[in-house]
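**Q** Quick one, fold the following:
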Amino acid sequence: METIYLIGFMGAGKTTVGKILADLLGYSFYDLDEYIEKTAAQSIPEIFAEKGEAHFRLLEARALRSLPVRRAVVATGGGTAAGRGNLPYMLEKGLVVHLAGDFSRMYARAAGDGRERPLIAAKSREECFRLYQSRLPFYRKAHFSVDTTDRSPAEIARTILERLKERENGKTFPEKAERKDERGYE
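**A** The predicted model follows:
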């Protein structure tokens, strides 16, 4: 079976859900940001500080293409889908799942999870919201979306697994997850 790429904004739960989903499927799990840090031998904040976001995005695109394209779950960075050529690559090589949710909750998780996130550190909440809005058109091109609001990571992973089983049985996906308005609110 193909690789499953999880996309969505910072704090959507891609890494946590991805680990659970990979375990349920018996697949390998890759966190793209961690993979970049390992191969670059630098943290993402260091890459941003020393070489800038453009260099990071180049490393991200290379790393994405170096990962297996079978029997893997990949938790992408929040901006991966918006990177030049990344979304078409993922759509061609695997199944792309958008973890959709309420912006306020994702922002709070991302800002308070203890990870150094250069884009959160350098931007105000309103700037992060505009960044989120600019990425929505890319996220919405996923094969399907799963609403993460008020759901545990395990519930989200099981929902994705159910959708995968439907796909294997030849069923088409139901309409994408109900959309919040453009501001990410119910």
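**Q** rest of the way, CA atoms for contacts and neighbours
**A** OK.
**Q** Run through who's touching the longest helix seen in the chain.
**A** Identified as the longest helix of the chain according to DSSP state H is helix 44-66. Contacts with helix 44-66, where a contact means C-alpha atoms under 8 Å, 6 or more residues apart in numbering, come from 32-33, 35-37, 80, 83, 86, 116-118.
**Q** Please give the structure of this sequence too, so both can be compared:
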Amino acid sequence: MNNIILIGMPGVGKSTLGVVLAKVLGFQFIDADLLIQEQERKKLHQIIKEVGINGFMEIENQVNASIEAERSVIATGGSVVYCRQAMSHLKEIGTVVYLKVSLSTLEKRLGNLKRRGVILKKGQTLKDLYEERVPLYEKYADVVVDEKGRDLEECLQLLLEKLDTEVEG
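**A** Down below sits the predicted model:
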């Protein structure tokens, strides 16, 4: 097991769980959204506002496709699954873990989507986005962790068990 890549909707806890997982494994933690912000010297929602959805996707694809890491937990942005080149690269350098959560849970967790840098097309709802992305998360996932009814610690334990099985299997 070299790297662990976390994918999933905004608000599933990729960064939160990722930091804890990295500590437990003795890995580095990399937040791809922060890499984008660092490269562009702007917040995600500012980048989207300035260059549009397609421009942002190009930046996201380029940044994620160029991540060179070993023994790292990488938390990606929720829209990385639209970036074929990035996803191909991430699958090559590690195990892709989909953190799955229900739409109703997401609606409770998420506040202002635009401020979070969530990519919504004109007229698109969170439900539309969820239904569009879930098949992509499932397509790229090597491991799925369903967060339903689990707190952070329980999700972490489940993920560690699944990764152990993945490594041995």
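**Q** picking up where we left off before, could you identify which of the contacts of helix 44-66 of the first structure has the most neighbours?
**A** residue 80 (24 neighbours; other C-alpha atoms under 10 Å).
**Q** For the second structure, give the strand that spans the most residues.
**A** strand 94-100 (DSSP state E).
**Q** on average, how far is the helix or strand just after that one from the matching bit in the first structure?
**A** Where DSSP states H and E defines the elements, the next helix or strand beyond strand 94-100 of the second structure is helix 103-109. For helix 103-109 of the second structure, the mean deviation from the first structure after alignment is 1.6 Å (mean C-alpha distance after the TM-score superposition for the first structure).
**Q** residues in contact with the helix or strand following helix 103-109 of the second structure?
**A** Scanning forward in sequence from helix 103-109 of the second structure by DSSP H and E, the next helix or strand is helix 126-140. By C-alpha under 8 Å, 6+ apart, the surrounding residues in contact with helix 126-140 of the second structure are 7-9, 81-82, 87, 91, 96, 98, 103, 107, 120, 144.
**Q** Same question for helix 126-140 of the second structure: list its buried residues.
**A** The neighbour-count check on helix 126-140 of the second structure (16 or more other C-alpha atoms under 10 Å) flags 126, 129-130, 133-134, 136-138, 140 as buried.
**Q** how about the residues you listed in a markdown table, adding distance to residue 72 of the second structure?
**A** Listed next are these as a markdown table, based on distance: C-alpha to C-alpha, whole Å:
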| residue | distance to residue 72 of the second structure |
| --- | --- |
| 126 | 30 |
| 129 | 28 |
| 130 | 27 |
| 133 | 25 |
| 134 | 24 |
| 136 | 23 |
| 137 | 20 |
| 138 | 22 |
| 140 | 18 |
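**Q** Out of these, which comes closest to residue 67 of the second structure?
**A** residue 140 (17.4 Å; C-alpha to C-alpha).
**Q** if I look at the closest one, how far off is residue 5 of the second structure?
**A** Residue 140 of the second structure sits 11 Å away from residue 5 of the second structure, taking C-alpha to C-alpha, to the nearest Å as the criterion.
**Q** Could you do residue 146 of the second structure as well?
**A** Remark: distance between residue 146 of the second structure and residue 5 of the second structure (C-alpha to C-alpha) = 16 Å.
**Q** what about those two, which has more around it?
**A** Using other C-alpha under 10 Å as the criterion, residue 146 of the second structure and residue 5 rank with residue 5 on top: 24 against 15.
**Q** Is my assumption valid that that one occupies a position in a helix?
**A** No - if the criterion is DSSP: H, G, I helix; E, B strand; the rest coil, then residue 5 of the second structure is strand and not within a helix.
**Q** Quick one: residues contacting it.
**A** Each residue near residue 5 of the second structure by C-alpha under 8 Å, 6+ apart is listed here: 73-76, 90, 94-97.
**Q** try 6 Å this time
**A** Residues in contact with residue 5 of the second structure (C-alpha atoms under 6 Å, 6 or more residues apart in numbering) are 73-74, 95-97.
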